[in-house]
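Student: What follows is a predicted structure for the sequence shown.
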Amino acid sequence: MIFSQIHALALVELFGVLAFAFTGIIEARKKGMDLIGVYTVSMITAFGGGTVRDLMIGHYPLYWVQHSGYALMLLGFAIAAAPLSAVFYENSIITKVFVTLDALGLGLFSTVGASMAHQVGCDFYISILLGVVTGVFGGIIRDIICNEIPNVFRRNELYATCAALGSAVFLICLYFGIDELPSTLVAIAFTTALRIISIKYRVKLPF
C-alpha cells in the first residue's frame, strides 16, 4: 500500500512538472520566443518556486540539480511542444487537462515546500509561506520574464490561497500525529479540489 502511494506521488510530481512547464511554453510561444527561450521559461516555471525556497532555507543541491533527469525531460518536452500551433494550445480539452494537472502540481509543490520548511525548523506560518513560494513563484517569475503582470497577483480564481490552505492542512495533519505520507496525500487532494472548485465556480477573494 505504501509502495503504491509513493508511486502515485511520483506520478503526481511528473504531471505537475509537465503542467507547470507547459504553461511556460504557452507564454513563451505567445511572446515569439525561440527554442532556447521556450526551454528557459519552461524550466523557470517548473522549478523557479522550488529554487527560491531552497535558496531561502539553504537546501543544496537545488531540486532540479539533484533530479537532473527532469531538466533533460523538459528539453525534450520543449522541443516537441514548441513547433505546435496556437490551435493546439487553445484547444478546450487540452486546456482542461492541463488545468487539472496544474492543480495537482500546485498541491504537490506547495505541500513539499511546507514539508521542507518544517523539517529545517521553520514555524507554522513561515512553513506555509514557503509552501506558497514553492507553488507559485515559478509562475510569477515566468510572467515577469514575459513582461506580464504576474497572474497570481490579478483578481482571478483562487490560486495562492489554495497553496496556503493546502500547506496549512498538511502541517495540521502532522501536528495531530498523522504520518507524513498520508498528510501529504490529504493536502494534495485538498489543494487540488479547492483549486478546481474555485475555477468551476469562479471563486475569488472578496478584496
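Tutor: Sure thing, it's come through. Predicted model only: the values in this text are computed from it and were never measured.

Student: from here on, contacts and neighbour counts on C-alpha atoms
Tutor: Noted.

Student: Run a quick neighbour tally on Val52.
Tutor: Using other CA atoms under 10 Å, Val52 has 17 other residues around it.

Student: Where does it sit: helix, strand or coil?
Tutor: The three-state assignment at Val52 reads helix, by DSSP: H, G, I helix; E, B strand; the rest coil.

Student: Go ahead and confirm it touches Val132.
Tutor: No - assessed by CA atoms under 8 Å, Val52 is found out of contact with Val132, at 11.1 Å.

Student: try this one next to it:
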Amino acid sequence: MLHDLFPPGIQHALDLAGIFVFATSGALLAVRKNFDVFGIAVLALVTALGGGLFRDLVIGAVPPAAFGELSFFVTPLLAAAIVFFLHPEVARINRLINVLDAAGLALFCVSGTTKAYEYGLGLTASAALGVATAVGGGVLRDVLVNEVPSLLRDREMYAVPALVGAALVAVFLGMGVLTPLTSGIAVVTTFVLRLLAMRYHWRAPLAWNRRSSVAEEP
C-alpha cells in the first residue's frame, strides 16, 4: 500500500514508537496538571491517537486503525502506566522525549499525507490531513487541559515542520516520484527542521508590525 513507507514490520514498529512517545508527553502533562490515573490514561490516549482518528474518520477509513489494531490502543495505556509510576524518572529524560517526539511528528505527517491520498483526496487536502495526523492529538490534549493549543502559538515551530513534510510528500506525489527514498527525505527534513527549531528557538512570525502594548501571554 502507498502509505506503507517501509516494510510492514518496520512500519508497524515506527507507528508504535510514535504513539508511545506522543502518549508519554500527554501523560506527563496530565501529571503536571495533577490529574488522577484515569485522567492520565485519557490524556495519553487522546494525544497519541487523536490525529490518526480524525484523519481516518475524514477519509472514511473505518473502523479507524486505532480500533482495528489492539497494539495501537494498548501502547498509550502502557505509556500512561509507566508515567504514573515513574514520572520523576521519565521527566528527567525530557530532552530525549522531545527528540523522539520530533521523529514521531515527522513520520506521522508523511504517513498521514500518503494514506489520505490513497483514499482519494487531492494533494492539498492530503497534505492538510497529514498535518492534522501529526498535530491533532496535541490540539485535543491542550483543549482538554484548558490551554491555548500549541498549534495556534507555534513556539519552536511544531506545526511548521509538519507542514513542510506534508507539502514535500504532496509535491512528490504530484510528480509521481514518491518512493521509500523520497518519503525518507520528507521524514528527515521534517525531523531536522523540528530539531533546529528546538535548538535555536525558532518560531512562526507574529502579526506584521505588531505594536500592541499588551504583553504576549505565556
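Tutor: Received, thanks. This is a predicted model, so every value here is computed, not measured.

Student: just to confirm, which helix or strand has Ala168 of the first structure in it?
Tutor: Taking DSSP states H and E as the criterion, the element that holds Ala168 of the first structure is helix 160-175.

Student: Mean distance between that helix and the second structure after superposition?
Tutor: Aligned to the second structure and superposed, helix 160-175 of the first structure gives a mean residue distance of 1.3 Å (mean CA distance after the TM-score superposition for the first structure).

Student: List the contacts of stretch 184-194 of the second structure.
Tutor: The contact list for stretch 184-194 of the second structure, computed with CA atoms under 8 Å, 6 or more residues apart in numbering, reads 102-103, 105-107, 110, 156-158, 161-162, 164-166, 168-169.

Student: That one vs the first structure, mean deviation?
Tutor: Using mean CA distance after the TM-score superposition for the first structure, the mean distance for stretch 184-194 of the second structure is 1.0 Å.

Student: List the buried residues in that stretch.
Tutor: For stretch 184-194 of the second structure, a neighbour-count test (16 or more other CA atoms under 10 Å) marks Gly184, Ala186, Val187, Val188, Thr189, Thr190, Phe191, Val192, Leu193, Arg194 as buried.

Student: now do stretch 68-76 of the second structure
Tutor: Buried residues in stretch 68-76 of the second structure (16+ other CA under 10 Å): Phe72, Phe73, Thr75, Pro76.

Student: whereabouts in the first structure does that stretch align?
Tutor: Using TM-score structural alignment, stretch 68-76 of the second structure lines up with residues 66-74 of the first structure.

Student: what about the residue most central in space within the second structure, which helix or strand?
Tutor: What sits nearest the mean C-alpha location of the second structure, by CA atoms, centre = their mean, is Ala134, with 2.9 Å. Element membership of Ala134 of the second structure [criterion: DSSP H and E] is helix 123-144.

Student: Going along the chain, name the helices of the second structure.
Tutor: Ranges of helices within the second structure are 8-32, 37-59, 65-68, 70-92, 94-118, 123-144, 159-175, 180-200, based on DSSP state H.

Student: Would you convert those into JSON lines that also reports distance to Leu152 of the second structure?
Tutor: Listed next are the helices of the second structure as JSON lines, based on distance: least, CA to CA, whole Å:
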{"stretch": "helix 8-32", "distance to Leu152 of the second structure": "18"}
{"stretch": "helix 37-59", "distance to Leu152 of the second structure": "16"}
{"stretch": "helix 65-68", "distance to Leu152 of the second structure": "26"}
{"stretch": "helix 70-92", "distance to Leu152 of the second structure": "25"}
{"stretch": "helix 94-118", "distance to Leu152 of the second structure": "17"}
{"stretch": "helix 123-144", "distance to Leu152 of the second structure": "9"}
{"stretch": "helix 159-175", "distance to Leu152 of the second structure": "9"}
{"stretch": "helix 180-200", "distance to Leu152 of the second structure": "16"}
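
Student: out of those helices, which comes closest to Leu206 of the second structure?
Tutor: Nearest to Leu206 of the second structure among those is helix 159-175 (13.7 Å), distances taken as CA to CA.

Student: in that closest one, what counts as buried?
Tutor: 159-173.

Student: Check which residues of stretch 124-138 of the first structure are buried.
Tutor: In stretch 124-138 of the first structure, counting by 16+ other CA under 10 Å, buried: 124, 127-138.

Student: Need the residues that contact it.
Tutor: Identification of contacts with stretch 124-138 of the first structure by CA under 8 Å, 6+ apart yields 44-53, 105-107, 109-115, 117-118, 152, 160, 163-164, 167-168, 171.

Student: Just give me the mean distance for it relative to the second structure.
Tutor: Taking mean CA distance after the TM-score superposition for the first structure, the mean distance separating stretch 124-138 of the first structure from the aligned residues in the second structure is 0.9 Å.

Student: Where does that stretch end up in the second structure?
Tutor: Against the second structure, stretch 124-138 of the first structure falls on residues 123-137 (TM-score structural alignment).

Student: what distance separates that stretch from the centre of its chain?
Tutor: Here stretch 123-137 of the second structure shows a centroid-to-chain-centroid distance of 10 Å under the convention CA atoms, centre = their mean, to the nearest Å.

Student: what does stretch 59-72 of the second structure give?
Tutor: Put simply, stretch 59-72 of the second structure sits 17 Å off its chain's centre (CA atoms, centre = their mean).

Student: Stretch 93-109 of the first structure too?
Tutor: With CA atoms, centre = their mean, you get 9 Å for stretch 93-109 of the first structure.

Student: buried stuff in that stretch?
Tutor: Buried, per 16+ other CA under 10 Å, within stretch 93-109 of the first structure: Phe98, Val99, Thr100, Leu101, Asp102, Ala103, Leu104, Gly105, Leu106, Gly107, Leu108, Phe109.
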